[in-house]
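> pasted the sequence and its predicted model underneath.
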Amino acid sequence: MTTPLATVGSIKVKFGVLVVVSVLVAAVTGALGVGADVPFALALPVTVALALGVTQLLAVGMTSPLREMTDAARRMARGDYSARVTDDSSDEVGELARAFNQMSAELATVDREQRELVATVSHELRTPLAGLTAVLENLADGVVPSDEVHLEAAVGQARRLSALVTDLLDLSRVDAGVTALGLAELSVGELLDEVVADLVPTGRGVSFHVDADPALTVRADRARLRQLLTNLLDNAVRHSPERGTVRVTAAPAGDRWDLEVADSGPGVAPADRERAFERFGTLGSDPGAAGGGGTGLGLAIARWVAGLHGGTVRFVDPPAGTTGAVVRADLPLDPPPRPAAVPVPVAVPTPEAATMSAPAPAPTPTAVPPAASPVIDPLFGRHWPDVPGGRRDVVLVAAGVGVLAGVLLPYRDPGLAMFLVLAAAGASVWWAARHRRDPFTVTCMVLGALCCLPVVLLDAPWIGVLCVFAGVASMIIGVTRGTRIPEYVVAGIAWPLSAIRGLPWLGRSVRGIVGDGKAPRIAVTVAWSVLGLLVFGVLFASADAVVAGWADSVLPDLTIQSFVFRVFVAVFVGCATLGAAYLALNPPDVSAVPGRTARPAARRFEWLVPVLVVDAVVAVFVAAQAAVLFGGHDYVQRTTGLTYAEYVHQGFGQLTVATLLTLLVVWAASRRVGTDPRDVLAMRLSLGLLCALTLVVVVSALHRMHLYQQAYGFTQARLVVDVFEGWLGLVVLAVAVAGLVRWGTWVPRFAFVTGVVGLLGIAAINPDAWIARHNIERYVDTGKVDTAYLAGLSDDAVPALLSLPEPLRTEALGDRRPADDDWLEWNLGRSRAQDDLADRLAGG
């Protein structure tokens, strides 16, 4: 995907444009939010999300060549020079990318030339080595005498090897782009005799029939021409059958001369003849085909030598009635002069140039730019790697949830509409979850679904908000599958961070939606159509009263202000759903949070003494509670000067904090215990005693809260704190059990699940109605009631409040009247209250 700023020629200007546009988008979005009375808590995340989106859109491809170069450099260090980077930018990064691609291509060429040189050397040294070996073996076996003639033949072969090495070095310089020829008069017949004489001792059962014009004298580079003849004849020998014949003909043809080498092998099919001259070319599976069974370097070098002399080499059809391969070299008698250094063009052989000179090196294929890892990957390390590919279905579903929220939620009280949005968001997250069949994930998702019910069943906003937060926490913890409290915290932090972590994934998903330029861009078409409808619709509606009337009749509640507000809601809910869905699809490795293990204490007293001190302090408190229990109210009044109600109210908060600190002490001490059986026994006794004493503290706290509520009335905060203290006692009991079995990894999950269940239990008793009933019962017993507090309860309390006598009933009901809710605002608590209030008004 090309960056929108690809045509900007300076990286500084790009960053400037990026900053200006991002700030401008944020400013305009904030101004629209203020004008539409969007709450700050809603406007801020939406503004940040839009600014991030615009930044991501404009910054696409700006730094990707740098990351591609890093990946390509690593591949080049491993010997892979095919990597190329994106170089379509016009700025300094684009120039660097183009220079990098050029360097990579040159390195690939050098590497290829080195490999080809090794293969060429191996090929070219084989024939003279075989001849030298044959001569030396004959000398060693006594087949021929060790006289001056035969020793000179061996020395000649060795010298030829040395000359050949020099020639091959020249060949490497040719591949680099330059070469030179040393032309001199020579007899073709004599040169052919020398080449045949070198090939005869190799031990191959092939005979030669040479027919060369004795008067044929040409100007040529002797070493190069000998190289051409040797390669052509050696190729014919290798592909001739045993006791076959290789026929060599050399004759003048005007100002040129022809050389034909014919073998008696199977021949070469016309379709494969050109491939025989390519380096490392093959001719199919037939090992007997000319040029096959090897690398094809011999014929490639022969064509190169012919080209240096201004000639050509090609296969021709054998004479009628014969078989075998026929290679014809067409060379000038007097080659044109060449400079000492002649550039050799790099080109790909074409069928039209079948008889051109030397085969040019094959160009390095253009490699697909390596996929650059996103720039934000190092921010999250190996514990939250990016998920490959994209999921356009997840993005579309999250966008659908956002649109649903923008249509249903604004200007409506919590009820059926909010329940539908929450259910849709939760279902989309579960659907996208990677581990949606994990038992813990399923349990958390079920709890999250149950936490949505108070929104539609109860009118009390406080319990609805608490349940929604608990449901969101269940969903996040469930999809990340944490096992410890720090992991739960990290999972909660990962949700907003997914807006950054998921940007590369979002970009890939969006590209899958809008298409790659070839597929129908349906989403883009729809977006532009909607934008055109909105822009021109607003303009004409504001310019013409008739059009405005028509628009009001179709959309009676839609104004500019309400539309902006709905857009903010849609973007907020859609982004939140998308972030949670990405977290479910690609959860981070929360188990990497440090703190799982600790080093045991070197001495037992290091942890045992502090635990025993805490045991002693808690035991003193338990003894005091026993004295109060047996002494009664008079003992409290006599020793403290406080009434019993004042006494029980005095320390409830401190007892709750003490319970939490006790859990902290147990956690810290258990991490310092070693594996020695005596240490384990001491831990179980000391910490078990502490847990038992803490349970007494919990019972005391619950008893105090009960007495305080009886004395001063029941409230929402006191109910929640009461349940919270009871939950702490349950956690303390679970910790004690874990200490006995020495396996406590289940405790955090148990604590979380039971905490959510406890909150659902509060919602299940209809808390506002429960509080109203208990306050009314207290009024019946004591004659005391706080009608001002009862008036602040939600409509859930109305059925209970109607049982109060007048004038207390009127005071407790306040100014409540039946509400005119639409069906999307339906709520069971408000519905019951409206029915009861309507009956009361009807009855006078």
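Nice, I can see it.
> all contacts plus neighbour counts: C-alpha atoms, from now on.
OK.
> how about residues contacting stretch 110-122?
165, 168, 172, 175-176, 297 (CA atoms under 8 Å, 6 or more residues apart in numbering).
> buried set for it?
Within stretch 110-122, the residues scored as buried using 16 or more other CA atoms under 10 Å are 112-113, 116-117, 120-121.
> could you do stretch 382-393 as well?
Those buried within stretch 382-393 under the rule 16+ other CA under 10 Å are 384, 386, 390-392.
> what's the closest of those residues to T715?
W384 (44.5 Å; CA to CA).
> so how far is L117 from the closest residue to that closest one other than its chain neighbours?
For W384, ignoring the flanking residues on the chain, the nearest one in space by CA to CA, 6 or more residues apart in numbering is P588 at 4.5 Å. As defined by CA to CA, to the nearest Å, P588 lies at a distance of 51 Å from L117.
> what about versus this one:
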Amino acid sequence: MPADAAAWHAWQAHQHQQRQRAAAQAAAARPSWTRRLRPAPPAPVRAATLVAALVAGLAFALLLGDGMGPGLALAALPAMAAAFTAARAAHRKARPWTLAWVAGCAALLVIPALRDSAWPSTLAILCTALLGALALHGSRTWPGVLLSPLGFADAAVSGIGWAWSGLHAVGRGSKERWLPVAKAAAVAVGLLLLFGTLFSSADAAFADLLGDLMPDISLVDGPLRIVLFLFGALVALTAARAAAAPLRWDRIEVAPGTPRSRIEWALPLILLNLLFAGFNAVQLAVLFGGYDKVLKSTHLTYAEYARQGFWQLLWATLLTLAVIALALRWAPRGKPGDRRFVRVVLGVLCALTLVVVASALRRMDLYVDAYGLTQLRVSVAAMELWLGLVIVLIVAAGVFGARWLPRAVVGSAAGAVLVFGLLSPDGMVAERNVARFEETGKIDLAYFQSLSADAVPALDRLPEPKRSCALRGINDELSAAGDTPWYATSLGEYRAREILRERPVTAPYEVCSRLGSFGSRIEY
């Protein structure tokens, strides 16, 4: 080993020991719970991690300046590589749940590449951040699951100093380690620019292909690109710092509640079960007795009956989950008989709550039949379905044990968001309303103006001039956006542009105005 390389490693080891001693002294002055939460100082950052952070910054600047799409998933790859190299340097091994969270992140990042609609993409990105926090921190308990995303703030602040010390160490290290790599990269970039320019000038088809593949950068969006570069590098360093030395959120201990006696604990819940059973009995009577009789006796319209109960039942489901959580905290658990008693009472409550969930979804179905499907209605129905799944998981935890429940709830949320995005909610809304128009002749053209390009394939089935009027808002938005590069174009936008290119919008403004395309829509 060269003498300067050996000196560099010795200097790094000495600096690491000093940081450990300083951290131990600082930990002694902190409260006990923070000492349990704070891990040992991370090992010095490796050059591979710094290179991955640099590549992540460049990817963010080049691929996200024109919008999201496939570029978001591509820009996330170097950030994942930075976290991987940092975890390997810290000798952390990937566990099955960690691999599951990483796979979930990769799957969720596909949603912006498929859907033009912003709301499923936003949900997917937020859920990706949550899964990434769990993968990096390895959390298993409820405090860990809920608090892991806060570790990103700590990792972002400490990651900057960690990266700076690594750059300082690399600068002091042997030039034989990094100078050849820098030279090779500079030569490679120069050769690509030189021959790429020559080939582009020699062949127009190659120039057009190269222009489509390469990001279009101008001086006007320079500040935005700089901000994206800094943000991308910070995201990569944050992930790497969290992977190198994550906060131990699972070490936070939540003291169990004081157990109550059977009568004190069970009486409110038994009465609540009786109330749920009475409500469900009425729902079954309505189901078998027919809605017409109920509507006649209550003097409500078909849609009013459905609308009247859905939101109340949604809140009832949410409050039931809160009641179950509090009941478990104060449940009697001294004897095996107490634990069986708790399972029976809460199991009955969960079963009755599932009937309430089914009733809420049935009411929403009635309401959609009367007034059509909207973004709000499809989203709250999806939420109600997920809450029902959570209740099923709680029942399974009562039978098989609750150790896996926090991670299962998060996994179910990620799966729900993934399915929600893959099903294309805007496409579902357009498809359901077009089918309703084919059956009843009723349609609200004004509502379609706010949908995304994902709705174009379904709206394209409408007859003219309703088709052109329904697509006018989407067509104007795509025309104003102009041609977007491939890395910022979702599959939904690409399909919409192809359809509108083959069959343009032809109905004039006056015709669409008479059909009500630009009127205000009332969300019942």
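Looks like it came in fine. Keep in mind it's a predicted model, so treat the numbers as computed, not measured.
> need the TM-score between these chains.
Remark: TM-score between the superposed chains equals 0.78 [TM-score structural alignment, normalised by the length of the second structure]; 446 aligned residues with a CA RMSD of 3.0 Å.
> which SS state does the residue nearest in space to the middle of the first structure fall under?
When the first structure is reduced to its mean C-alpha position, the closest residue under CA atoms, centre = their mean turns out to be D386, at 2.2 Å. In three-state terms, and counting by DSSP: H, G, I helix; E, B strand; the rest coil, D386 of the first structure is coil.
> immediately after the longest helix along the second structure, which helix or strand?
Here the longest helix in the second structure is taken by residue count, with DSSP state H as the criterion, and it is helix 336-371. Past helix 336-371 of the second structure, further along toward the C-terminus, the next helix or strand under DSSP states H and E is helix 375-400.
> what's that next one packed up against?
The criterion is 3 or more CA pairs under 8 Å, 6 or more residues apart in numbering; DSSP states H and E, and the helices and strands that helix 375-400 of the second structure contacts are helix 302-329, helix 336-371, helix 405-422, helix 425-440.
> buried set for the second one?
Looking back up the chat, that one is helix 336-371 of the second structure. 341-343, 346-357, 359-361, 363-368, 371.
> so it versus helix 375-400, what angle?
Here helix 336-371 of the second structure points in a direction 160 degrees away from that of helix 375-400 (axes from the mean of the first three to the mean of the last three CA atoms, to 10 degrees).
> in the first structure, point out the residues matching helix 336-371 of the second structure.
Per the alignment by TM-score structural alignment, helix 336-371 of the second structure matches residues 677-712 in the first structure.
> ok, now the last one?
Counting by TM-score structural alignment, helix 425-440 of the second structure pairs with residues 767-782 of the first structure.
> check the mean deviation of that stretch from the second structure.
Compared with the second structure after fitting, stretch 767-782 of the first structure deviates on average by 1.3 Å (mean CA distance after the TM-score superposition for the first structure).
> helices along the stretch 1-150 of the second structure, start to end?
For the stretch 1-150 of the second structure, the helices defined by DSSP state H, counting those that start in this stretch cover 3-28, 32-37, 47-63, 70-89, 96-108, 111-114, 118-137, 142-147.
> what's the most buried one of those helices?
Mean neighbour counts were compared across the helices of the stretch 1-150 of the second structure using mean count of other CA atoms under 10 Å; the top stretch is helix 111-114, at a mean of 26.
> quick one: closest of the helices of the stretch 1-150 of the second structure to F206 of the second structure.
Checking the helices of the stretch 1-150 of the second structure against F206 of the second structure by CA to CA gives helix 47-63 as the closest, at 20.8 Å.
> now the angle from the closest one to helix 70-89?
What separates the directions of helix 47-63 of the second structure and helix 70-89 is an angle of 170 degrees, with the same axes, to 10 degrees.
> which residues are in contact with L808 of the first structure?
For L808 of the first structure, the contacting residues are T787, by CA under 8 Å, 6+ apart.
> and the counterpart of it in the second structure, how far from E477 of the second structure?
With TM-score structural alignment as the criterion, L808 of the first structure lines up with K466 in the second structure. As defined by CA to CA, K466 of the second structure lies at a distance of 18 Å from E477 of the second structure.
> likewise for L471 of the second structure?
With the distance defined as CA to CA, L471 of the second structure ends up 10 Å from E477 of the second structure.
> between those two, point out the one with more neighbours.
Here L471 of the second structure and E477 are compared on neighbour count by other CA atoms under 10 Å; more neighbours surround L471, at 28 against 14.
> now do the contacts for the more buried one.
Under the criterion of CA under 8 Å, 6+ apart, the contact partners of L471 of the second structure comprise 448-449, 456, 459-460, 505.
> ok, now A236 of the second structure?
Taking CA under 8 Å, 6+ apart as the criterion, A236 of the second structure is in contact with 52-53, 56-57, 78-80, 82-83.
> which one of these is nearest to V390 of the second structure?
Distance to V390 of the second structure across these (CA to CA) is lowest for M80, with 29.8 Å.
> quick one: residues in contact with stretch 547-560 of the first structure.
540-542.
> please read the previous query as pertaining to stretch 480-499 of the first structure.
By CA under 8 Å, 6+ apart, stretch 480-499 of the first structure touches 49, 440-441, 473, 476-477, 575, 579-580, 582-584, 587-591, 593, 745-746, 748-749.
> which part of the second structure lines up with that stretch?
With TM-score structural alignment applied, stretch 480-499 of the first structure matches the range 137-156 in the second structure.
> count the neighbours of P406 of the second structure for me.
Residues within reach of P406 of the second structure, counting by other CA under 10 Å, total 18.
> and it, what pairs with it in the first structure?
With the correspondence set by TM-score structural alignment, P406 of the second structure lines up against P748 in the first structure.
> that match and D781 of the first structure, how far apart?
For P748 of the first structure, the distance to D781 of the first structure under the criterion CA to CA works out to 42 Å.
> what range in the second structure does the strand ranked longest in the first structure sit on?
Determined from DSSP state E, the single longest strand within the first structure is strand 244-253. Aligning strand 244-253 of the first structure against the second structure (TM-score structural alignment) gives no matching residues.
> do stretch 326-341 of the first structure as well
Aligned by TM-score structural alignment, stretch 326-341 of the first structure corresponds to no residues of the second structure.
> equivalent analysis for stretch 457-468 of the first structure, please.
The counterpart of stretch 457-468 of the first structure in the second structure, counting by TM-score structural alignment, spans residues 114-125.
> any idea how far that stretch is from the chain center?
Its chain's average C-alpha position is 9 Å from that of stretch 114-125 of the second structure, according to CA atoms, centre = their mean, to the nearest Å.
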